[in-house]
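**Student:** Provided below for reference: sequence and predicted model.
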Amino acid sequence: MKIPLLEKRDYDAVVVGSGPNGLAAAIAMQQKGLSVLLIEGKETIGGGMRTAELTLPGFKHDICSAIHPLAISSPFFNTLPLANHGLEFIHSPIVAAHPFDDGTAAVLHNSLSQTAESLGADAAGYNKLFRPLSANWEDLLPDVLSSLKWPQHPLQFAQFGLKALPSAKFIADKYFKTEKAKGLFAGMAAHSMQALDQPLTPAVAMVLMLSGHHKGWPMIAGGSQNLANALARYFLSLGGKIETGQVITALDQLPSAHAILFDTGPQQLMQIAGHKLSAFYKWQLKRYKYGLGVFKVDWALDDVIPFTASDCREAATVHLGGTFAEIAFAEKAAAFGKAVDRPFVLLAQQSQFDKSRAPQGKHTAWGYCHVPFGNTKDMTEVIENQIERSAPGFRERVIGRHTFNALQMQDYNANYIGGDINGGLQNISQLFTRPALRSSPYRTSAKGIYICSASTPPGGGVHGMCGYYAAKRAMKDVFKIAD
C-alpha cells in the first residue's frame, strides 16, 4: 500500500517503525484522540508482515511471518474492526501436521478432543495437560500475553505457569509415552528457538496449541502484507498519519512530539536516541541477549508438495524434524553454535488454501530452520532434504528459489539482529529484563521516550501486545490517560 509523504508538523506522539507493535501503539493512542505520526523506513509498512514476489512473477511470498495464530487471538487486534478494512483470515482443514519417517503424521486439530483421540495411547495425557487450560483459555490468554503485571486470573495463570516453567523435555516425558505425541510437542516447543531442555520452552508450545484449539492458525488472504494494510487503513481512518521511506538515524529528524515510541530493537534505540539515555540504561541494553537466527527459503512450485502422509496436505503448517530426540538435538546444536544436517524445519504451504498466492496450477512454499546466531551457511540443501524425507519428489517440483541467511534477514529488517526474528532471546533470565530491568519495560531512561518492539514483553509474535502496552504506559505517563 503506497502512502503519500506528509508534511512535518507537531504531534502528540510519534511512532518509529511500522511492524505489528508499532501499528498497535499508533492505533491505541490515536483511538484516545491523540494526534499520532507513524514513520517507516521502507517504502512499504509492515515490518515482519510483508509479502513480495521473491522468486518469480505472480508468486507471492511472505517475507517473515506467514501463519498467524497470535494475530487472530490477540486481545488487542480482536477489538479492532479489521475485517472492515480488508482483512480476511483463511484456515486450512488441519491446523498443523508433524510427519514421521514411517509415513504417518501427528496432527493438531482445531478440536482438542479430536487431537487427543488421534494420539491414541497418549489421549489421556494430552487431555490432562491441555483440557484444564483450554477451559479458561479466553480469560487466561490476556494474562499470558501480558506486560508482566499481576494477572487478572492468578489461580488460572499459576496453573499455566506450573506447566510452562519446566523444560519441554520434562513436560513431554511427564505427559506422553509415544513418539507421535512427543514429536508433535517438540515441533511446537521448537518455536521458542531454544534448546528443549531449557526452562520455559513449554510455554510457547502451550500457547500455540491452545490457540489452535480455540481460533486456529490462519494465514492472511493475499499475504501477510494485508494484515499490515488493514491495520494501517484503520489507523488512517481514525485520523492518524503515516510517512514511509523515512529512515530515522537521529532524534532531530523527527517532528516535535510529547512522546516518541520506538518499534525497534535496543541497538537501534541506542543509535538514534543514545545521547538522551542514561549510562546505566545503555549498559543494560548492551547486555541484552539475542537468540538463534534463521535460514529461510521461499519456493515457487509447479505443483503441490507431495507429502506421503495425507494429513500433511491438509495443513497450512507442517513441522519437519522427526522425533523429539532429533528435534532436541538439532535445537541444542544450533544453540551451541553448530548448524546440523537434519534441522527442525518450519514449513508453510499457503497456496494450497489461498489461490491468490500463485499463478493458476502453481504453488508457493515457505520454510526456515534455526541456525546459530549470525550464521551465514547455506542451508538450502539440508532444508530440502528434510522436506524430501516426508515428500519424496519435492525437488522435482521446484521452479524457483529465494533464500535469506541470518545476516541477510538482519539486513532486511534491522530488528532481526543476527537473524533472531523474536527480537531477542526469550529465556527465563530475560523474562523480567526484556530489554532492561525497570519498573516498566517500555520506559527508557529518557522522559517521553519509549520502546515498544518485540524486545519488550510479551516478546515475539504478530500480536501487537508489546505496542499496545507501551502505548498505555506512555499515555498514562505523558498524557494522564488511563483505562
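**Tutor:** Yes, it's here.
**Student:** contacts, neighbours, all on C-alpha from now
**Tutor:** Fine.
**Student:** OK, contacts around the closest residue to Pro151 other than its chain neighbours?
**Tutor:** Leaving aside its sequence neighbours, Pro151 sits nearest to Asp143 (C-alpha to C-alpha, 6 or more residues apart in numbering; 5.3 Å). Neighbouring residues of Asp143 by C-alpha atoms under 8 Å, 6 or more residues apart in numbering: Pro151, Gln152, His153, Phe157.
**Student:** next, format the residues you listed as TSV and append secondary structure, neighbour count and distance to Leu437.
**Tutor:** Shown next, in TSV, are the contacts of Asp143 (DSSP: H, G, I helix; E, B strand; the rest coil; neighbours: other C-alpha atoms under 10 Å; distance: C-alpha to C-alpha, whole Å):
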residue	secondary structure	neighbour count	distance to Leu437
Pro151	coil	16	19
Gln152	coil	13	23
His153	coil	14	24
Phe157	helix	20	22
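**Student:** among those residues, which two are most distant?
**Tutor:** Gln152 and Phe157 (8.5 Å; C-alpha to C-alpha).
**Student:** do you know how far Ser73 is from Val462?
**Tutor:** In this view, Ser73 and Val462 are 10 Å apart by C-alpha to C-alpha, to the nearest Å.
**Student:** try this one next to it:
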Amino acid sequence: MTPTPSSADAVVVGAGPNGLVAANALADAGWSVVLVEANETVGGAVRTAEVTAPGFRNDLFSAFYPLAAASPVIRDLHLEHHGLAWEQAPRVVTHVFPDGSATAIERNAEATAAALDDQAAGDGDAWLTMVAQWDQVKEPLLDALFTPIPPVKAGARLVRRLGTEGMLEFVRLALLPVTRLGDERFAGEGPRALLTGNAMHSDLPPDSAGSGLFGWLMSMLAQDVGFPTPRGGAQSLADAMAARFTAAGGSVRTGVRVEAVEVRHGRAVGVRLADGERIAARRAVLADVDAPTLFHRLVGHEHLPESYVRALSRFQWDHPTLKLNWALDGPVPWRSPEAVGAGTVHLGVGRHGFVDHAASMATGRVSRDPFVLLGQMTTADATRSPAGTESVWAYSHLSHDLARDEAGVEASAEAMRRVIEEAAPGFSDRVLAEHVQRPADLQTANSNLVNGAINGGTAHLHQQLVFRPANGTGRPETPVPGLYLAGASAHPGGGVHGACGWNAARSALGAQGAVRRQLLRTAWSRLLP
C-alpha cells in the first residue's frame, strides 16, 4: 500500500461524488492531491452492499442517476474508460394511483405522448411541446445550473435561445408551483402526477414556488436521458471516479476521519486526522462536507466573521428519508401493467394526496397515505440479484421531529409497506429479507446525511443561489482563504451531478492563477523603471 503523503497541493475532505469530481479536476490540472474519506469505502451516498440477502446488491442511498447522465461535468470525465457502464429499465418511471390506474414515462417521447393522449385528448401534444422546449434550452440551462454564480456565458446563451418573451415565460415556469404547472399544461391526471412526483424528489411541497422547475427538470431528464443506473450497483460509479483519480496520480486515504481544518494566519493550510496525523495543503483544502459541520466543527467560529456564523445558524435541512430495502423471490406483483418494467415507481397518492403528504411532513404527523418512491433494481440491471428474483428499495420523507421518534418511524415504515401491498397484492409473500435504513442509520453510514437529509440542505428558494449555504455570493469560496465548500450544501445543491465539486476545484485553480498573475505583475514592476 502506498503511504499517504504528509503534504500535497490540495487536500479534499470527503470522497462522495463531489469530492471525487473535485479531486479529479485538480489532478487533471497537475496538482498533487490527497483525498481523505472517513468510511472504508469511497462514494459517500453512492454506495452498494449486500444488506438483505446473499447475491442481492442493494444501493444504500442513491440509485438512479439522470443528473449524472446529463451532467457535462461527469460526462467529461469519460468514466467508461474506468469501468463504468450504464443500464436502463425498459420503462423510465411510472406513477401508480391508489385505484390501480397508472401513467408512465416511456423511453421514447412519442410513446409517452401516445399513452397520455389515450388518457386525455391533447395531453400527448402538450407533452411533446414540453419536450421541444426542453430540447431548446437543455444545453445552456444545464451549463447555467452547473456553473458558479453568476453563470454569465451560459445565461447569455439561454437568453439568445429563448428571446425576451421566451425568457420571461421560462422564468415564470421556474417560479410556478408544480401543481399549477400541471393544471396549466395538461387536462389529465397522469402527466400532472408525473410532474408532481418528480418534483417531490426534492423537499419542495407541490404547492410551493419553484417546485414546478424541479418537476419539469426531472421529468424532462427522464424523457431525455432516462433514469440510468450503473451496472453492478451505484458503487460502480464511485469506483470509476476513484480509479480515474488514482490513475492521474492522486492519493486516496479511507477509514480515517478529518477532525479539523487547520487555519494559520487566517488561511486554511491543511487538515488534522482523528489519529493525530496532519496533512499539509500547500494551495487549498476542498471540503465535500455539509456546511454546518464544516464551519461549526471542523473550522470553528473563531476563524469566521460573526455575520457568517449568524447566517449559518439559520441553515435549514431538507426532509429526512426513511428507506426500506428488500430481496424478493420474484418480480413485484403489480396490479398496474404500466409498473412492470419501470425502474422507478411512484405510488401511494393521487392528485390531492401529494398535498396531504406534504402537510403531514410540515406538521410532524405520520402520513396515513405516504408518497412512496420505489426502485426495481434488477428490472433495470440484471446483475443486481439472482435470475428470477428482484432487488427492491423504497423511500419516503418524514418531518425532522418524526424522524427522531422511534415509534413514528416504525409507523411510517408500516404505512409504506401497506401502500406497496395495496399496489402489488402479494408483495409481502415474496419478501426473502428486509433491511430498514432509518434517518439515524443514514447519518451513521454517511455523516453528511444529517438526520437522514439527503440533499445537503433545503431546496426552498430562500436557501438557493446566493443564499446557499448562507447569505453571500453562492460561490464555493468561504470566509477562510484557501478553503472551498465542495459538497451539496453549496450551489447548485443536492443530486449526483458533480457540479459542487467541479465549481470548488475551478475556484481553487482560479485563485492560484490570480496569485501567479499578481506575482508576475509585482516582478515586472520591479524590473521596469
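**Tutor:** That came through fine. This is a predicted model, so every value here is computed, not measured.
**Student:** before we move on, back to that, quick check, the residue nearest to Pro151 of the first structure in a helix?
**Tutor:** Yes. Assessed with DSSP: H, G, I helix; E, B strand; the rest coil, Asp143 of the first structure lies in a helix.
**Student:** now Gly464 of the first structure: closest residue in space that isn't a chain neighbour?
**Tutor:** That would be Asn21: by C-alpha to C-alpha, 6+ apart, it lies 4.3 Å from Gly464 of the first structure.
**Student:** kindly report the same for Gly364 of the second structure.
**Tutor:** Leaving aside its sequence neighbours, Gly364 of the second structure sits nearest to Ser399 (C-alpha to C-alpha, 6+ apart; 5.1 Å).
**Student:** show me the contacts for the counterpart of Ser385 of the second structure in the first structure.
**Tutor:** Counting by TM-score structural alignment, Ser385 of the second structure lines up with Ala358 in the first structure. Shown in contact with Ala358 of the first structure (C-alpha under 8 Å, 6+ apart): Gly58, Phe59, Lys60, Ser351, Thr364.
**Student:** those residues into a markdown table, with extra columns for neighbour count, secondary structure and distance to His214 of the first structure?
**Tutor:** Shown next, in a markdown table, are the contacts of Ala358 of the first structure (neighbours: other C-alpha atoms under 10 Å; DSSP: H, G, I helix; E, B strand; the rest coil; distance: C-alpha to C-alpha, whole Å):
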| residue | neighbour count | secondary structure | distance to His214 of the first structure |
| --- | --- | --- | --- |
| Gly58 | 16 | coil | 33 |
| Phe59 | 24 | coil | 31 |
| Lys60 | 26 | coil | 28 |
| Ser351 | 25 | helix | 23 |
| Thr364 | 30 | strand | 27 |
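**Student:** ok, those vs Thr244 of the first structure, which is closest?
**Tutor:** Checking those against Thr244 of the first structure with C-alpha to C-alpha, the nearest one is Lys60 at 21.8 Å.
**Student:** how about that closest one, what's its match in the second structure?
**Tutor:** By TM-score structural alignment, Lys60 of the first structure lines up with Arg57 in the second structure.
**Student:** ok, now how distant is whatever residue of the first structure lines up with Ala247 of the second structure from Gln30 of the first structure?
**Tutor:** When the first structure is aligned by TM-score structural alignment, Ala247 of the second structure is paired with Ser237. Computed as C-alpha to C-alpha, the Ser237 of the first structure to Gln30 of the first structure distance reads 10 Å.
**Student:** many thanks, have a good one.
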